[in-house]
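Undergrad: how would this look folded up:
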Amino acid sequence: MQLVSVMQSFQEQPEQQGNITLSIIVPVYNEQAMLAMFHHELAQTLALLPKEQIEVIYVNDGSTDNSWKIMQSLPPIHANIELVNLSRNFGKEAAMTAGLDLCRGQSAILLDADLQDPPNLIPQMLNKWREGFDVVNMRRSDRQGESAFKKACAHIYYRLLRKLSDVEIATDVGDFRLLSRRVIDDIKKLSEKNRYMKGIMSWPGYKQTCLTFDRPERVAGDTKWSFIQLVQLGLAGITSFSVKPLKIATWLGGIVSIGAFVYSAIVLFQALFFQNSVAGYPSLMLIQLWLGGAQLMAIGLLGEYVGRIFTESKQRPIYIVMDNHSTPSLKVSRSGG
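TA: The predicted model follows:
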């Protein structure tokens, strides 16, 4: 199904003629073990907000398990349920983009289906939005169930990203956050194919605040992110929002060149005046190997940027929608019955 027809089908639903207060976007990839539990927890929270007009958009990112079938059988809750099925696995960044493109709420919250982003924090986030904040970032004070090594890597990475990035990116904040309508509309104007959503959602700026929470460990299923994938995502974040690594490579190259020149002058001086042309061979080899490694790293870093330019130049769509389904809110069902 074409994206335009999907958006039209969303707009044709009768309850959507009114204002939708909140859109909840849930990217899903192989979460059959968690979906029913997550939906139940979400329903309990939304039942506490009976006066709000809410839609929940589940985006199936090409799951290879029974996630899509389970999504289609989820019971009605106090919100419209929109199910979006992408044609294949495009990645979480693309799934979140699809949800933001299709949502109609005056605000939107991105929520993982693994319950590590607690749905019971939604009312607090809405309160902050009503206080006038355009972005409500959810900062993780503790990452339960994760190894000390992973926690240390995340701590270092977020601070390195903040230092290198040209955009103010909140530390220890994942994709779990609330965005106002004007922030969503500005994000939709960004057409880049290499998506790093933590940076993209921070790029528009506006008035922001942070709420702190303890991130619980996953109660079922397994994480879909390997260590290599996390490293690739981290590199994507740095190269998408900063050219400082290229500048660092330039300065490093200059420093190495000066060092190599000084050392070559010393070696030449010793060879001319002390006839010592063999001594220092091991250190010379080490310097050559180190210099070669530094050059390869700089070339690889340059290749990352060139590769992103190549990807952008192809102008392929970020995602493709294959199918969609809708389930009306319990409030609509009861009033209509």
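Undergrad: switch to C-alpha atoms for all contacts and neighbour counts from now on
TA: Fine.
Undergrad: these two touch, right, Thr64 and Val28?
TA: No - contact criterion CA atoms under 8 Å: Thr64 and Val28 do not qualify, at 10.9 Å.
Undergrad: Look at the two and report which has more neighbours.
TA: Shown here are Thr64 and Val28; by other CA atoms under 10 Å, Val28 has more neighbours (28 against 14).
Undergrad: Strands along the protein, start to end?
TA: Applying DSSP state E to the chain gives strands spanning 22-28, 54-60, 80-86, 107-110, 135-143, 173-180, 208-215, 321-327.
Undergrad: CSV for the ones you listed, including distance to Asn127?
TA: As requested, these are exported to CSV (distance: least, CA to CA, whole Å):
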stretch, distance to Asn127
strand 22-28, 12
strand 54-60, 15
strand 80-86, 21
strand 107-110, 12
strand 135-143, 10
strand 173-180, 11
strand 208-215, 11
strand 321-327, 27
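Undergrad: So for Gly199, which of those sits nearest?
TA: strand 173-180 (9.8 Å; CA to CA).
Undergrad: For Pro27, give me its contacts.
TA: Tyr58, Val59, Asn60, Asp61, Lys92, Ala95, Met96, Gly99, Leu111, Asp112, Ala113 (CA atoms under 8 Å, 6 or more residues apart in numbering).
Undergrad: any idea how far the last one is from Ser191?
TA: The one in question is Ala113. 26 Å (CA to CA, to the nearest Å).
Undergrad: Now Gly199: closest residue in space that isn't a chain neighbour?
TA: Computed as CA to CA, 6 or more residues apart in numbering, the closest residue to Gly199 that is not its neighbour in sequence is Ile169, at 6.3 Å.
Undergrad: what sits against the one you found?
TA: Leu161, Arg162, Lys198, Gly199, Ser202.
Undergrad: can you rerun that using 10 Å?
TA: Residues in contact with Ile169 (CA atoms under 10 Å, 6 or more residues apart in numbering) are 158-159, 161-163, 198-203, 205, 241.
Undergrad: just to revisit the earlier point, closest one to Ala152 among the strands of the chain?
TA: Nearest to Ala152, of these and by CA to CA, is strand 135-143 at 10.7 Å.
Undergrad: Let's compare: structure for the following, please.
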Amino acid sequence: MSQTQLISIVLPVYNESAGIKKTIAVLENYVEARDEQYELIFVDDGSSDDTVAKINAAMAQCRNVRLVQFSRNFGHQLAISAGIRYASGDAVVVMDADLQDPPSVIPAMIAQWQAGYAVVYGKRRHRDGETWFKKVSAAAFYRLLRAMTSTDIPVDTGDFRLMDRKVVDVLKQFDETDPYVRGLVSWVGFKQTGVLYDRQDRNAGKSKYPLKKMLHLALNGITSFSTIPLTLALWFSGLALGISVLSVLIAELTGTLGATVWIVASLFFLGSGLFLSLGIIGSYLGRVFNQSRERPLYIVAQTQGFAQNKFQQYQQQRLQNQG
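TA: Below you'll find the model as predicted:
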């Protein structure tokens, strides 16, 4: 690979004070051992600790470190989107800042990129340091999502991946308020492949994806790439109605239980089906409502380490396109 080619590494961060120094040190050691040129773009998603201060301290020593600082917490996926828009590299690598995605995998991704692949995603072989519940639920979700959508989203993959500049330029055109980045990367197409790796335990601190956020991410993934839940809601409501009617008929014919009990039970079952249907429809309507407001996806409080403000360029281009 030519030394004139640049690899951008995008790392969303949120309250990573406990481990950010080690992360930067590991990445700098990796960069120094490689022939390619690198920039490290940290996107701070509204941290309330001294994560930003420690990144600033590193910038005084490392000329390849960049910082994009949000005005508040906007979410992990939007932090990735922002980092992609600021990246200048011929290829862009997205990875978490807790070293669960080891930099040692990047050379294998680069090798596949050189072989002609536009997207090289990390496919998890083992997930160290995670509970059995998270492993089982994640595996089930990936397979459910793949079964529900026509987009070929690889199973057992996260956001850890390398993308060619042409893929990044396409992703920069998206303005989704609740993006599911790994799904969008699959949706845009191009030649894609995976590399197997073992996901490591966290460098320090605790996961920033508790169950609530995991469920929100899963819902975003499903509602972004599949309309099947809308159909399932209709089927479930029809099934609930059928069971309710059948229960009443059986109660009347057999006389084994009072009809009142059966009717009440049937109404509760039917009601649960209707509420489920409304909830699913509401999720889709919520996405439409959020998108229709056309608010900025996020607010950048400041940037450091960049020659010019790439986000302002993006906003100006967006206004020109709208005009």
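Undergrad: Could I get the TM-score for this pair?
TA: Once superposed, the chains reach a TM-score of 0.88 (TM-score structural alignment, normalised by the length of the second structure), with 305 aligned residues with a CA RMSD of 2.2 Å.
Undergrad: those helices in the stretch 1-150 of the first structure, which residues are they?
TA: 3-11, 35-46, 67-72, 92-102, 122-130, 148-164 (DSSP state H, counting those that start in this stretch).
Undergrad: Would you mind finding the match for Lys163 of the first structure in the second structure?
TA: Using TM-score structural alignment, the partner of Lys163 of the first structure in the second structure is Ala147.
Undergrad: roughly how far apart are its match and Thr227 of the second structure?
TA: Counting by CA to CA - Ala147 of the second structure and Thr227 of the second structure are separated by 12 Å.
Undergrad: show me the contacts for the residue sitting nearest the centre point of the first structure.
TA: The residue lying closest to the centre of the first structure (CA atoms, centre = their mean) is Met197, at 3.9 Å. Met197 of the first structure makes contact with Lys92, Glu93, Ala94, Met96, Thr97, Gly174, Asp175, Ile187, Trp203, Gly237, according to CA under 10 Å, 6+ apart.
Undergrad: Next, count neighbours for the first one.
TA: Here the number of neighbours of Lys92 of the first structure (other CA under 10 Å) works out to 20.
Undergrad: The third one now?
TA: Using other CA under 10 Å as the criterion, Ala94 of the first structure is surrounded by 24 other residues.
Undergrad: What of the fourth one?
TA: Applying the criterion other CA under 10 Å, we find 22 residues in the vicinity of Met96 of the first structure.
Undergrad: quick one: contacts for the residue mapped onto it from the second structure?
TA: Per TM-score structural alignment, the equivalent position to Met96 of the first structure in the second structure is Ile80. Neighbouring residues of Ile80 of the second structure by CA under 10 Å, 6+ apart: 10-13, 42-43, 45, 94-96, 159, 179, 181.
Undergrad: Quick check: chain neighbours aside, which residue is closest to Ala47 of the first structure?
TA: Among residues not flanking Ala47 of the first structure along the chain, His78 sits closest, at 6.0 Å (CA to CA, 6+ apart).
Undergrad: sorry, back to before: and Gln288 of the first structure, which of the strands of the first structure is closest to it?
TA: strand 173-180 (41.3 Å).
Undergrad: so what does that closest one touch, helix or strand wise?
TA: The contact analysis (3 or more CA pairs under 10 Å, 6 or more residues apart in numbering; DSSP states H and E) places strand 173-180 of the first structure against strand 22-28, helix 92-102, strand 107-110, helix 122-130, strand 135-143, helix 197-202, strand 208-215.
Undergrad: Map Phe289 of the second structure across to the first structure for me.
TA: Here Phe289 of the second structure is matched to Phe310 in the first structure, going by TM-score structural alignment.
Undergrad: Quick one: residues contacting that match.
TA: Glu304.
Undergrad: What distance do you get for the residue nearest to Gly199 of the first structure to Leu178 of the first structure?
TA: Taking CA to CA, one finds Ile169 of the first structure at 15 Å from Leu178 of the first structure.
Undergrad: and what of Leu110 of the first structure?
TA: 7 Å.
Undergrad: Comparing the two, which residue is more hemmed in?
TA: Leu178 (29 against 21).
Undergrad: My guess is that one contacts Arg130. True?
TA: No - taking contacts as CA atoms under 10 Å, Leu178 of the first structure lies outside contact range of Arg130: 11.4 Å.
Undergrad: buried ones in the longest helix along the first structure?
TA: Looking across the first structure with DSSP state H, the single longest helix is helix 281-314. Under the neighbour-count criterion of 16 or more other CA atoms under 10 Å, helix 281-314 of the first structure has Ile287, Leu291, Ala294, Gln295, Ala298, Leu301, Glu304, Tyr305, Arg308 buried.
Undergrad: What lines up with the third one in the second structure?
TA: With the correspondence set by TM-score structural alignment, Ala294 of the first structure lines up against Gly273 in the second structure.
Undergrad: From Val59 of the first structure, how far off is the aligned partner of Lys206 of the second structure in the first structure?
TA: Counting by TM-score structural alignment, Lys206 of the second structure corresponds to Asp222 in the first structure. Here Asp222 of the first structure is placed at a distance of 19 Å from Val59 of the first structure (CA to CA).
Undergrad: Who has more neighbours out of those two?
TA: Val59 (27 against 12).
Undergrad: quick one: the more buried one and Ala95 touch, right?
TA: Yes - judged on CA under 10 Å, Val59 of the first structure makes contact with Ala95 at a distance of 6.1 Å.
Undergrad: Many thanks, we can stop here.
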